[in-house]
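Asker: below is the sequence, then the predicted model.
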Amino acid sequence: MTVCAYLALGSNMGKREETLQKAIHKLQEQPGIRVLRVSNIYETDPVGYVDQDAFLNMVMAVETELSADQLLKTALSIERELGRVRLIRWGPRTIDIDLLLFGDRTIETEHLKIPHPSMAERAFVLVPLRDVWEGGALPVYNQTIDHFLSQLAEDHKGVRKWGTVHLEIESGPSES
C-alpha cells in the first residue's frame, strides 16, 4: 500500500540550493519512495534562534511504501549523510528534513508526531506546502492552508520566492 507524504526541507549553511537538490535526489533514490511534486524554493528569515543566515525552504510530496517511522529514519539518515550536526536548537544546519503529513493519519510516538506539531504556525512551511498540496482542507485539521496563513500573527510576506527546483521526476523504471 502506498501513502502520499509531505516533507519540508530547509538549509542555511554552505551551498543551500545544492544541498536541497542533493536531499531530493537522495530521497528519490531510496527504494519505496517516489517524488511526486516539489514546491518553489523560498528564502526565509530564521525562527527561534535568529543569529544565523537566512534559510532556503521547500516542500515535496512523495508517494511511499515505507511506514512513517521508516520514512523519518530515511530522512534523518540523509540529513547525517549531508553533514547535519545538531548543536543548537533551531540553529544553523546544512539540511533539515521534516515529515509534515503522512496520508490522513495522526501519529504520536516518542520520536514522531504527525501532523508535524508546529506546521500550522509556520509560514515558511505553509507557503511551499500550498505549492504542492492537492485538495482542500488539510487532513486532521479540517482547515485549508490559506486559513492557517490568515491566522498567523506574523505576516507571511517574509517568505520570499527564491527560485525553482529543476528536477526530472521518473514515472517508472528507467531503461538501462
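Answerer: Alright, I've got the coordinates. Residues are numbered from 1 along each chain as shown.
Asker: could you use CA atoms for every contact and neighbour count after this?
Answerer: Fine.
Asker: now T64: closest residue in space, sequence neighbours ignored.
Answerer: Among residues not flanking T64 along the chain, I33 sits closest, at 4.5 Å (C-alpha to C-alpha, 6 or more residues apart in numbering).
Asker: can you check G136 too?
Answerer: T144 (5.8 Å).
Asker: ok, now E63?
Answerer: When the adjacent residues along the chain are set aside, E63 lies closest to C4, with 4.5 Å between them (C-alpha to C-alpha, 6+ apart).
Asker: rewinding a little: isn't the residue nearest to G136 right up against L138?
Answerer: Yes - taking contacts as C-alpha atoms under 8 Å, T144 lies within contact range of L138: 5.7 Å.
Asker: try this one next to it:
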Amino acid sequence: MEVLDGLAQTRVVSRSSVYRSAPFEATGPDFFNAVVALETELEPLALLAELQRLELQAGRERPYRNAPRTLDLDLLLHGAAVLDTPTLTLPHPRMLQRAFVLLPLAEIAPDRVTPEQIAAVAGQVIERI
C-alpha cells in the first residue's frame, strides 16, 4: 500500500482491513486481500500499467489463469469510467461475484456496495483479520 502511495500523480486516500479468503475459482493456499482507494491523475490504462509493473517487481508470474501469485493488483473502478478493451474492463467484470472484493470495498466505500450484493456472496469463506 505504501508503494501505491508513491506512484506518480497518485496517493492512497483510504484502505480497508486485510481479509483472508479461500481461493475463488482457483486452488492453493488462502489469499490475503484488501481494497485501497486512490486519488490519481493517471488515466485507467496508465494506472493499470503501473500496477502490473509493481506486480512484476514483486515476482509475479502469469503461467496460467488464476495461478497462485505473490501479488495481484486489480483495478476495480476508476471514477465513473466504463471501459471494455482487450486490456482492461471497468468496472472490473467479476468484482460483484467475489466476497474478497465486496467486503473490503464496502468497508471504505459503502456507497459502492449494496446489501443485496453482499448477500449474493455470503456463502464464500472470508475472514477479516
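Answerer: Everything's here; your move. The model shown is predicted, which means the values in this text are computed figures rather than measured ones.
Asker: before we move on, back to that, number of nearby residues for the residue nearest to G136 of the first structure?
Answerer: By other C-alpha atoms under 10 Å, the residues close to T144 of the first structure number 15.
Asker: ok, now the one 4 residues further on?
Answerer: Using other C-alpha under 10 Å, F148 of the first structure is surrounded by 16 other residues.
Asker: map it onto the second structure.
Answerer: Using TM-score structural alignment as the criterion, F148 of the first structure maps onto Q117 of the second structure.
Asker: check which helix or strand covers the closest residue in space to L72 of the first structure that isn't next to it in sequence.
Answerer: Ranked by C-alpha to C-alpha, 6+ apart and with sequence neighbours excluded, the top spatial neighbour of L72 of the first structure is L99, at 6.6 Å. Assessed by DSSP states H and E, L99 of the first structure sits inside strand 96-102.
Asker: so that strand matches what in the second structure?
Answerer: With TM-score structural alignment applied, strand 96-102 of the first structure matches the range 72-78 in the second structure.
Asker: go on, stretch 60-69 of the first structure?
Answerer: Under TM-score structural alignment, stretch 60-69 of the first structure corresponds to residues 36-45 of the second structure.
Asker: which residues in the first structure form strands?
Answerer: Remark: strands assigned in the first structure by DSSP state E are 3-11, 33-38, 41-44, 55-64, 96-102, 107-108, 113-114, 160-163.
Asker: how near is the equivalent of Q28 of the first structure over in the second structure to A119 of the second structure?
Answerer: Aligning on TM-score structural alignment places Q28 of the first structure opposite D5 in the second structure. Separation of D5 of the second structure from A119 of the second structure (C-alpha to C-alpha, to the nearest Å) stands at 32 Å.
Asker: so between the two, which is more surrounded?
Answerer: Shown here are D5 of the second structure and A119; by other C-alpha under 10 Å, D5 has more neighbours (16 against 10).
Asker: contacting residues around the more buried one?
Answerer: With contact set as C-alpha atoms under 8 Å, 6 or more residues apart in numbering, D5 of the second structure has these partners: R11, V12, L38.
Asker: please report how far the residue nearest to T64 of the first structure lies from E110 of the first structure.
Answerer: To E110 of the first structure, I33 of the first structure is 24 Å away according to C-alpha to C-alpha.
Asker: ok, the two, which is more surrounded?
Answerer: Under the criterion of other C-alpha under 10 Å, the comparison of I33 of the first structure against E110 puts I33 first, with 21 against 5.
Asker: E65 is in contact with the more buried one, correct?
Answerer: Yes - between I33 of the first structure and E65 there is a contact under C-alpha under 8 Å: 6.7 Å.
Asker: and the residue lying closest to A75 of the first structure once chain neighbours are set aside, how many neighbours does it have?
Answerer: Once flanking residues are discounted, A75 of the first structure sits nearest to I97: 6.0 Å by C-alpha to C-alpha, 6+ apart. When counting by other C-alpha under 10 Å, one arrives at 23 neighbours for I97 of the first structure.
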